[in-house]
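[1] Got a sequence here, can you build the structure:
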Amino acid sequence: MSYFLYLFMPLLIAPNIDGYKILVYNLKFAYSHYAYNSIIADTLAGAGHDVTVIQADLDLNVKHPGAQIAKTYNIPVENEIAELLTNNSMADLIWDLDGSSFAQLKAIENFMKAQHLHQLKIINDKELAKWILNEKFDFGYAEVYSMHMIGLFKAWNITKYATGTATTLIDYMYFFYGVPFSPSSMPNMLQASSPKMTYSERVINLLGYLFFKSFFYYNADHITGEKEINKMYGADTFILERDLGEAAFIFINTNPFFDFPHPKTEKMIAISGIGIPEVKKLDKYWDDILNLRNQTILLSFGSLAKSSKMPLILKQSIVTTVKKLPDITVIFKYEIEDDGLNKDVPNLILSKWVPQNDLINDPRLSLFILHCGLNSVHEIAFAKSDCPSLAIPIFGDQMRNAQLIKSNKIGAIMNKLDLSKPDIFAKYIIETMNNKEFKQNSKQLGNMLAKRPFSAKDLLINNIEFACEFGNLKQLDLESRHQGFIVYYMLDIIVPFILVLIGFMWCGIYLTIKFIQFSIIRRFKKYRPVSTENN
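    From the prediction side, this is the model:
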């Protein structure tokens, strides 16, 4: 028996010979993005493919372990680049930012600098290029925030590729796929409104859309690396408008049953939920905390807007609010557990880390107060409990994400400025926590998403494998991708038609005037008295 086991052991441990060699590019610049792309890599590796992740530690504050199944290839990051994000002073000021487009861009200024510097390093890394060319990868994947990788895939003879985004699709990205973005009914990525907008909201939405679109095109060379790639690998190696739209698919962190309806192409695949971990039984520590009182609240503002960095007045207000609710346990995700914030507040539990998904799936959790990072929003949406949510968006796409909670009636939204007002904060907590409609809708939404026809994991694996075999699937390209402004909006038909119509109208008016003049002159001659001077 042992002889046969020894004989066939190589077959048991050998890699799947039908698997594809897939290259994934994953920058460590934000926890949610790094985690999302790591899960994509591990999901494909778990399906039997030979997946290699190129990764670089741009932000050393991101503690996610990265891909666990896929192989990794670490690119050293220069101190200057890592310093821009690791010690980013703007990250500490997020709590003080307003919701304007300028403020949002100011907050990501260091990211753009770091991204560009690292982009230049990658483009000019001949050793990396040589290694990848020798590996002969079948397929490439990179997030749209690393657009230069699409050009590098082509330069490295990886002709089959896909993109993705850990957020909803950025407004100006629709253009590359030939899909219209309508500011009248589609909130832009940073817009704090639902598709049913007031007049003022539509004005703000339009201006925001135009601002970010103009910003992108003004900084296109800096963001995309198109000029540097073509300089390094030859003219026309990378043309963003052509090559981004030619990607086989774009995998978006959304779900059609929990998103605002919008036009899309078959290349846009929604795979939200793929990063949500399986619910585990709480250990004794957390189990005991949930048993302390009849009601328990989880308060978490994510990893970017650090709770320990919020203004002192907000911290004091949260403590005062918790004191007003002595019969409720409040678990507060807070980075510094021993700074005395919860001194003499027995119902306030501080923790650097919380098993968030396990807690919100526990029926004993009464309310989830969140910042509305997309991963947290999806976790509460997919949760099978009846826990309602109180959304307090802080920055970026959190404004739009909060509207998903409100539109689906699974919770309420509170302005972050009201965190400084204990009475208002406590009122929101009580009203949201005791809202029966929110509880019913939360339970129903979780059940609906659990029973969706196709799982996110299957959508990712099946579509990637399909693209690996058949390429970038030009059959799915909309013709509008290749149309100019005049043809797309049918101005070549509408303008001549209007000119002809104006011509007919002018002729009609001209003939009418002439007819009237003729009639008046004829009538005048008919009734003009006959002259008698010659008699």
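[2] going forward, measure contacts between C-alpha atoms and count neighbours the same way
    Noted.
[3] list the contacts for the residue nearest the centre of the chain?
    For the chain, the residue nearest the mean C-alpha position is residue 167 (1.5 Å; Cα atoms, centre = their mean). Residue 167 is in contact with 252, 253, 254, 374, 397, counting by Cα atoms under 8 Å, 6 or more residues apart in numbering.
[4] ok, how many other residues are close to residue 48?
    16 (other Cα atoms under 10 Å).
[5] Please apply the same query to residue 415.
    Applying other Cα under 10 Å, we find 12 residues neighbouring residue 415.
[6] ok, residue 139 - contacts?
    Residues counted as contacts of residue 139 (Cα under 8 Å, 6+ apart) are 20, 21, 22, 23, 158, 159, 160, 161, 468.
[7] hang on, I meant residue 407
    So residue 407 contacts residue 194 (Cα under 8 Å, 6+ apart).
[8] How about residue 241?
    Applying Cα under 8 Å, 6+ apart, we find residue 241 in contact with residue 176.
[9] Relative to residue 285, how far out is it?
    53 Å (Cα to Cα, to the nearest Å).
[10] for residue 102, helix, strand, or coil?
    helix (DSSP: H, G, I helix; E, B strand; the rest coil).
[11] Please give the structure of this sequence too, so both can be compared:
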Amino acid sequence: MARREGVFFCFFFLQNPILSETFKILTLALVGGSHYLLMDEISHVLQDNGHDVTMLLRVGNIMIPGFNDNGRSVVNYKIIPWSTGEENERAFKAFFEDQQNEFLDGRQSLSSYLKLMDNLAVQCSVLMNQSAILNSIRSENFDIVVVDGFNPCCFLLVEKLSLPFVVMFPTLIANGQQIGLPCPPSYVPVYQSHLTDRMGFWERVQNVFMYVGEQFVHRQVEGLFHNIIKDHYQEGARPVLYEIYQKAELWFYNTDLSIDFARPLHPNVVYLGGILAKAAQPVPHELEEFIATSGDAGFIVITLGSMLSSVQRPTLLREMNAGLARMPQKVIWRYQGSKWPAELELAPNVRILDWIPQNDLLGHHKARLFVTHCGMNSLLEAIHHGIPVLGIPLFGDQFDNMARVSAKNFGIAVPPEQLTAERFATAMMQLIADPRYKSAAAAQSKIHRSHPFPPDQRLVRWIEHIIISKGGGHLRPYGTQQPWYQQYLLDVALFLCACFAAAVYISVKVTRAALSNLCRQNKLKKN
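    Sure, this is the predicted structure:
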């Protein structure tokens, strides 16, 4: 009986907040889309757990769907709004629309990524000049800041404000080298390599070259923010981005071992993937009625992410629509009805909606397949509910994400530039008809759901731990502060080589001297 009471006692305190103290926490949402959705959820979770949360939010952001028009209906935390101005927003919108066309044509290049970072640098310059906002943040005396690790501006901002911070990186570990994580290229695929952890010889060769090239990319990105550092920090006290990264008290990553490959981690790295995935709630009545007409065939969910809610490519739409028309399942597709081409008749089994309750639909017992752009948040929701995936990767981390889905055997990919009605329909039928995909998805769901602590508890407990212990210095290995030649023991190797060479040299010299002396003695004897 006493043992049972002890178990209950431990369970109670693991499930309920132990601390009564309220901490003041600032979250930074400088990028929209899935980045904003992630920071919004983090803000809600921390606020719901008794903390005083404020978000620094870039308003007028085209990448925050619905926020500009209607605002968010349920926000339980405070917001500090800021804007880059109409001119900057128009320029960014034009850039983003150009990039969408590039992605749909299957063109993704380093220059596109650097252009995006250049745009973020322009926005950062505007923010750093808003002294009233910065002074307001200083006056709040926040205990800690949660920053989006994708945007270098977040790091420059917390450095300017001299605030302790933890980082939420919105996807896979794409910056392992920057933060000092062990990244053996023999089995840790480099970001954008599209490789798995099981590489053949030539794949390892490719990974090594990308491992080296990754350093040059980081240098180029840091160069884009050089003028901001020059303008906003005094000479002699100008920070280096790499050094600011090392100051993070903790790194959260929006990934999980149900989708990612196992790799070496430091104590200051925590996986937080799936924080947006929830238990499914009943879907709206009109959707339930539509689903009910599907019978045993069930239905398919299609979303291409918050950043590409409507595909403005008639040829691609025509192929997708024709492929869906061949399916016995009903289809619920998130697509803005006002942007659907008037000349294209929608397949009779398809319903398009401006917004869909994606998580709840994936958790519905009649859901059969998820067609997605392969964003990490969407994939983790699919894993949570055990739904097979057909991926149409477009940009960024989505190709690497899909490589992991394929390796885990619960989905297949069809690049947008190769998508035809025939191939689209065949892939969907294969994923639904072959029970191996559903079985693999269910296996990954079990891994994800059976984690000892759900993501929201991990978030709250770790942040409270960092604040109470006055930082995460005890979690950071000293090796991250060592020069690279010490970390890889090159100085020790050089010393041992020198000792060996000296020993060989001395041995040779002694041997020669001994032989020379022996020869001399033999000559004397003969004489």
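[12] Work out the TM-score between the chains.
    Comparison of the two superposed chains (TM-score structural alignment, normalised by the length of the second structure) gives a TM-score of 0.85, and 499 aligned residues with a Cα RMSD of 3.1 Å.
[13] thinking again about what came up before, could you look up the SS state of the aligned partner of the residue nearest to the centre of the first structure in the second structure?
    Taking TM-score structural alignment, residue 167 of the first structure has residue 171 as its aligned residue in the second structure. Three-state assignment for residue 171 of the second structure (three-state DSSP): coil.
[14] One more: residue 44 of the first structure?
    State at residue 44 of the first structure, reduced to three classes by three-state DSSP: helix.
[15] how far away is the aligned partner of residue 87 of the first structure in the second structure from residue 164 of the second structure?
    Superposed on the second structure with TM-score structural alignment, residue 87 of the first structure falls opposite residue 94. Counting by Cα to Cα, the gap from residue 94 of the second structure to residue 164 of the second structure is 36 Å.
[16] With neighbour numbers in mind, choose between the two.
    residue 164 (20 against 11).
[17] thought the more buried one was touching residue 245?
    No - checked against Cα atoms under 8 Å, the pair residue 164 of the second structure and residue 245 is beyond contact range at 11.7 Å.
[18] quick one on the thing from earlier: closest one of the contacts of residue 167 of the first structure to residue 280 of the first structure?
    If you rank the contacts of residue 167 of the first structure by distance to residue 280 of the first structure using Cα to Cα, residue 374 comes first, at 21.2 Å.
[19] what do we get in the second structure for the closest one?
    Using TM-score structural alignment, the equivalent of residue 374 of the first structure in the second structure is residue 376.
[20] what's the neighbour count on its match?
    As a burial measure, residue 376 of the second structure scores 24 neighbours (other Cα under 10 Å).
[21] For it, list the residues it contacts.
    Counting by Cα under 8 Å, 6+ apart, the residues that residue 376 of the second structure touches are 170, 171, 254, 255, 398, 401.
[22] Which position in the second structure pairs with residue 433 of the first structure?
    In the second structure, residue 433 of the first structure lands on residue 432 (TM-score structural alignment).
[23] For its match, which residues are in contact?
    Neighbour list for residue 432 of the second structure: 368, 369, 388, 438 [criterion: Cα under 8 Å, 6+ apart].
[24] host element of it?
    Assigned by DSSP states H and E, residue 432 of the second structure falls within helix 421-433.
[25] how about that helix: buried residues?
    For helix 421-433 of the second structure, a neighbour-count test (16 or more other Cα atoms under 10 Å) marks 421, 424, 425, 427, 428, 429, 431, 432 as buried.
[26] The aligned partner of residue 305 of the second structure in the first structure: neighbouring residues, count only.
    Matched by TM-score structural alignment, residue 305 of the second structure corresponds to residue 302 in the first structure. Residue 302 of the first structure has 18 neighbours, counted by other Cα under 10 Å.
[27] what about residue 302 of the first structure, distance to residue 257 of the first structure?
    Per Cα to Cα, residue 302 of the first structure is found 24 Å from residue 257 of the first structure.
[28] And for residue 12 of the first structure?
    41 Å.
[29] and if you look at residue 318 of the first structure?
    In terms of Cα to Cα, residue 318 of the first structure sits 34 Å off from residue 257 of the first structure.
[30] Neighbour count: these two, which is higher?
    residue 318 (21 against 12).
[31] what about that one, which SS state?
    Residue 318 of the first structure ends up helix, using three-state DSSP.
[32] The equivalent of it over in the second structure: what's its closest spatial neighbour, skipping adjacent residues?
    Mapped onto the second structure by TM-score structural alignment, residue 318 of the first structure lines up with residue 320. Counting by Cα to Cα, 6 or more residues apart in numbering, residue 421 is the residue found nearest to residue 320 of the second structure once chain neighbours are left out, at 5.8 Å.
[33] The one you found is in contact with residue 317, isn't it?
    No - using Cα under 8 Å, residue 421 of the second structure is not in contact with residue 317; the gap is 9.7 Å.
[34] how about the strands in the first structure?
    With DSSP state E as the criterion, the first structure has strands at 21-27, 50-56, 71-74, 139-143, 161-165, 250-252, 268-270, 295-300, 328-333, 348-351, 365-370, 389-391, 411-413.
[35] Out of these, flag the one nearest residue 504 of the first structure.
    strand 268-270 (45.9 Å).
[36] What is that closest one packed up against?
    Counting contacts by 3 or more Cα pairs under 8 Å, 6 or more residues apart in numbering; DSSP states H and E, strand 268-270 of the first structure is packed against strand 250-252.
[37] once aligned to the second structure, how far is the strand it packs on on average?
    Superposed on the second structure, strand 250-252 of the first structure shows a mean distance to its aligned partners of 1.3 Å (mean Cα distance after the TM-score superposition for the first structure).
[38] so what's the aligned partner of residue 360 of the second structure in the first structure up against?
    Matched across to the first structure, residue 360 of the second structure falls on residue 358, judged by TM-score structural alignment. Neighbouring residues of residue 358 of the first structure by Cα under 8 Å, 6+ apart: 279, 280, 281, 282.
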